[in-house]
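Peer 1: following is a predicted model, sequence given first.
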Amino acid sequence: MAAQAHPSDRESLNSSKAASLDAPTMVSGTDDKAVDGVPPSTPSAASNAPCGPGGPQAPAVSSPVELPLSRRVLLVAITMFVIVLGAGGQQGLNIALPSMQKDLGIAQNDLQWIASAYGLASGCLVPLSGRIADVFGRKLCFMIGIGWYAVFNLVGSFLDNRIAVIVTRALAGMGASMGAPSAFGLIAANIHGKNRATAFAIFSAGAPLGAGTGMVLGGVFTAYTEPGWRAVLWFFAGLGFLAAVLAFFFVPKDQPNPNADKRIDIPGAFLVTAGLVLFQFSISYGSSAPKGWKTPYIAALFPVSVLLLAAFVFWEYHVQHHTNRPPLIRLALFTRAKGRLAAMYLVGFIAMAGFVSIGFNATLFYQQVQGASAMTAALQFLPCIVSGLIATLSLSKLIHIIPGQAIICTGFLCTGISATFFAVSKRDTLYWTFPFNAAWLMVIGVDFLMATGAVFVSRLAAQGEQSVAGALFQTLMQLGGALGLALTSVIATTEREKALGKGFEYIDALAKGISASFWLCAALNFTACIIALFILRGMGIVGGHGKGGKPGGPGGPGGAGTPGPGKAPTAESASEKTEKQENARKEQV
């Protein structure tokens, strides 16, 4: 479909995008070839190819040097802090939920708000934060986000009011929303070729590492220290301050682009943020509101949120095609690689809806149904840590030789089986049978999804939209997690009340409700697997490297390596023309 002409340069570019590829090539698994007809996300590759048949060549200048190994290791380690802090803080407080419930007087139905408040804020603000990071500097936004997270963890640790604690969890989530897309963009902008795929795989190891650290510390602090759950917040606040300081000294500076359009789509930011806030609030609070989903303000806010999100889509289309302003999120992201990028977003949303609730309900199962102490429950989660680290570190090699679709589907199957094992576990089930196997299988799905998805997204995103593209992926996973928590909470409450009405003991009734939640988690993961089998076909090997280049690979800025036979050396131009050419080619599929 041809884009409408416009006097501005921006609309002239949109017109050039109309002459897109008619027959995109399939994934080759190498960085010197396109992913579904989309060239690699690099100015180097972009500048070496014409805009179209017979189109002008970009000016050839020398490529920047790839970061040395020591700098790459430091960059991945420091940015990984944002994943460690998010997963660790959440899991540490999950282990301490019964203790927090007693100390703060939180009702059973409201316990989910300790987790949901954090996810609500971090998920809703990520799209805007991604755009801010791309425009004003990823390093600066990373440091601000991590520092903000640390401050409100510290503040929350000194509060005794349940509402105030929940508010600080939301404020900490705001910090995470700034740090996460910035970390994604920093890796994509500074590490290239095959090294980038390896970096994202290792970066994703922050999730099991953080979750494991949080579980163990949550159990130790709750069982053996006077502050209990408050010490968890102190620990992760200190870790956050440390990460901000390390980033200041060791993360590479952003390369400024004087020609970049730094305007931010404020109306679009308002529509998407307000829509996401109301959407997540409605689904998170619907189960614990006075009259449940029939509560008047829940019934009103949910359709309003849907209308706001729909208005955001129409507004972004208007901005992109009828103005010369940059949109907050390019709608073309959803059509990249013949729709497979949108498919990745969809399966991530569904799978996270089925994953987040497993850990939440497993904590309640261990402590409230089986009567385990906080420390025992933490130890029972240790298989998650070990298998998660093994999965992510193995993936740093497997992602270069196994198709992404196979990796993702295998992970979803593992998590679905985990939820099934938890669902059939009873009050007196021996840990070393179903619960143990459920624990080590649980995290494989999300670890495989995060790493593979991150590499796939970064390869299909243009250089100036890396943080936004990563932010969109994270937002949809956050939304999925919030929706999953809400749905499982509704099911658990309904089944528990039914069992109590039939005369069951409270613990047995609680077990029935939790079991029903696990069955839903299993169904969601198996559904994500089936969908991925059909709509991610042809995804190919997402972590390959150039045939003629070094592992840095042709196709990464600064990581071009030695060109293969018959290939011209890649080059990079920092001019606005080159960036426009690259963005145009990215939107051709």
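Peer 2: Looks like it came in fine. Residues are numbered from 1 along each chain as shown.
Peer 1: every contact and neighbour count from this point should use C-alpha atoms.
Peer 2: Noted.
Peer 1: give the buried residues for stretch 526-543.
Peer 2: Neighbour-count burial for stretch 526-543 flags 526-529, 531-532, 535-536, 538-543 (criterion: 16 or more other CA atoms under 10 Å).
Peer 1: do the same with stretch 384-397
Peer 2: 384, 385, 387, 388, 389, 391, 392, 393, 395, 396.
Peer 1: and it, how far from the chain's centre?
Peer 2: Relative to the mean C-alpha coordinate of its chain, stretch 384-397 is positioned 17 Å out (CA atoms, centre = their mean, to the nearest Å).
Peer 1: got a list of contacts for it?
Peer 2: Under the contact criterion CA atoms under 8 Å, 6 or more residues apart in numbering, stretch 384-397 has outside partners 197-199, 201-202, 204-205, 208-209, 211-212, 439-444, 447-448, 451.
Peer 1: among those, which are located in strands?
Peer 2: Under the assignment DSSP state E, those contribute nothing to strands.
Peer 1: buried subset of those as a PyMOL selection?
Peer 2: Restricted to buried positions by 16+ other CA under 10 Å, the PyMOL selection for the contacts of stretch 384-397 reads:
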select buried, resi 197+198+199+201+202+204+205+208+209+211+212+439+440+441+442+443+444+447+448+451
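Peer 1: let me see the contact set for residue 349.
Peer 2: Residue 349 touches 476, 477, 478, 479, 480, 481, counting by CA under 8 Å, 6+ apart.
Peer 1: this is the comparison structure:
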Amino acid sequence: MTSSDHRTAALPEPTAPGSAAASHHRPGTALSVIVGCQLMIALDTSVVTIALPEVQRGLGLSTGGLAWIQNAYMLAFGGLLLLGGRAGDVFGRRRTFAAGIALFTAASLLGGLADAGWWLLAARAAQGVAAAVAAPSAMALIAVTFQGAARVRALSVFSAVTGAGAAVGMLAGGVLTEAGSWRWVFFVNVPVGLALLLVAPRVLAETARRPGRFDLGGAAASVLGMTALVYALIRVGEDGWRDRPALAAFGAAAVLLAAFLAIERRARQPVMPLWLLTGRDRAASYLTQFCLTSAMFGAFFFLTQYLQDVRHYGPLRAGAAFVPMVGVQFAVVRLAPRLMARLGARTLVIAGAALVGAGLLWLSRLSAGDGYATGLLVPFLLMGAGGGLSIMPLNATILASVDPEHSGAASGVAQTMLWTGGSLGSAAMVTVYGSAVSGRDVLPGLDAAFTTGAVFAAAALAVAVLVLRVRH
């Protein structure tokens, strides 16, 4: 199947016998439930970032242990998304969606109650597993619930939440940490999760269950391989390229990821059908998504460090600094469907990648004396506009390139690219930062990290220009 098969994507997926079709009568509420889950998941990639200094003081964690509080979530999330997509196919997407929300709510409660580093680390990993279960079904439920122009509008809202969620999390983390305690960045998910669990069965129709097998070997190889790769990059940033554990981890990552590809070629029902990586437009969309999120998630992490360590902002003020980015991203995403109908998906993706790259290049010239208006506001606006222009067209291109019965797997791969891209991009930028920082002067390291982010954005731009061909 190639991107030319877009006509079949408009066909609705069959629902389970006897399931209520309430989503057709209350589409706004159905979309609110789907987007609410996605916002909760997206927020947790960054809402903890602002609170990390308080977490460190509260639990006595080392710097390395603190880094893994974030990585445990993103690695479990990105690594198990493909298995979560298969679970939706086998058990029904509404049922899988609700199970993921329930686990996420419980894990959030445990995280807020943590009194030791290992406890919080386990809770973050459990949150990542839960997000991997719920997220693929969230995107697939849009494909099932909405058709035609309504699907494009729904995807625009979904993409806005996905793209802006990390930045919104910065603001929410600052508010919760300064107003109460770092524990509230976890507790806030509990009432939200319970509300979603209450409403979801009433407004979302169940999809047909399809018999299938779970590729546990492939899932394990992918998670362990990505974990080893991120661990290696972080070790290199701390101890240099001659560090033996880092080199061993690189070797393990190569073996495990090669084993993953071998397992997927032979598996009767692979967790990631390799044909999803074929098809020019679909493959280009996945790669562009990976590169853009590599650039942007790493930038969020280092912008937080700059605001708090160099500019000496408090948690609330640091979070509020991201508001212009969030605002422009939401505004642009709302315009994206009309722009895509007029200009085509490829044009929007190219423009978006170029704007993100320009914002990161601007950030690479930051100095300690730069004010917010002169040093940060313009790149925030450029990155917000760039993310808003590119995310929805990429998701729409991916979903339009597969039959409805493969939408769960396709959306799982899409979100895998998004979240593993964020994890690996952040780790790569940490490596460059560690090599460039000079004593107590962190600015050379920050400049190098933002330059690395610009390179990721340039790679996304190159793929969009040279490979992506979809127009409308």
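Peer 2: Sure, I can see it. Keep in mind that what you see is a predicted model, and the values were worked out from it rather than measured.
Peer 1: just the buried ones from the contacts of residue 349 of structure 1?
Peer 2: Buried members of those, counted by 16+ other CA under 10 Å: 476, 477, 478, 479, 480, 481.
Peer 1: show me which of the residues you listed is closest to residue 432 of structure 1.
Peer 2: For those, the closest approach to residue 432 of structure 1 (CA to CA) belongs to residue 481, at 27.9 Å.
Peer 1: so what corresponds to that closest one in structure 2?
Peer 2: Aligning on TM-score structural alignment places residue 481 of structure 1 opposite residue 422 in structure 2.
Peer 1: that match belongs to a helix, doesn't it?
Peer 2: Yes - assigned with DSSP: H, G, I helix; E, B strand; the rest coil, residue 422 of structure 2 falls within a helix.
Peer 1: that one contacts residue 289, doesn't it?
Peer 2: No - contact criterion CA atoms under 8 Å: residue 422 of structure 2 and residue 289 do not qualify, at 9.9 Å.
Peer 1: ok, the residue positioned nearest the centre of structure 1 to residue 339 of structure 1 distance?
Peer 2: Closest residue to the average C-alpha location of structure 1: residue 474 at 2.8 Å, with CA atoms, centre = their mean. Applying CA to CA, to the nearest Å, the value for residue 474 of structure 1 to residue 339 of structure 1 is 18 Å.
Peer 1: same check, this time on residue 269 of structure 1
Peer 2: For residue 269 of structure 1, the distance to residue 339 of structure 1 - CA to CA - is 24 Å.
Peer 1: for residue 417 of structure 1, same thing?
Peer 2: Separation of residue 417 of structure 1 from residue 339 of structure 1 (CA to CA) stands at 29 Å.
Peer 1: which of the contacts of residue 349 of structure 1 lies closest to residue 408 of structure 1?
Peer 2: Closest to residue 408 of structure 1, out of all of the contacts of residue 349 of structure 1 and judged by CA to CA, is residue 477, at 14.4 Å.
Peer 1: dump the residue contacts of that closest one.
Peer 2: 345, 348, 349, 350, 352, 353.
Peer 1: of these, which belong to helices?
Peer 2: Using DSSP state H, the subset of these located in helices is 345, 348, 349, 350, 352, 353.
Peer 1: residue in structure 1 paired with residue 452 of structure 2?
Peer 2: Here residue 452 of structure 2 is matched to residue 520 in structure 1, going by TM-score structural alignment.
Peer 1: just checking, that match touches residue 354?
Peer 2: Yes - the pair residue 520 of structure 1 / residue 354 is scored as a contact, 7.2 Å apart, by CA under 8 Å.
Peer 1: tell me which of these two has more neighbours.
Peer 2: residue 354 (34 against 23; other CA atoms under 10 Å).
Peer 1: what lines up against residue 156 of structure 1 once you look at structure 2?
Peer 2: Residue 156 of structure 1 maps onto residue 111 in structure 2, by TM-score structural alignment.
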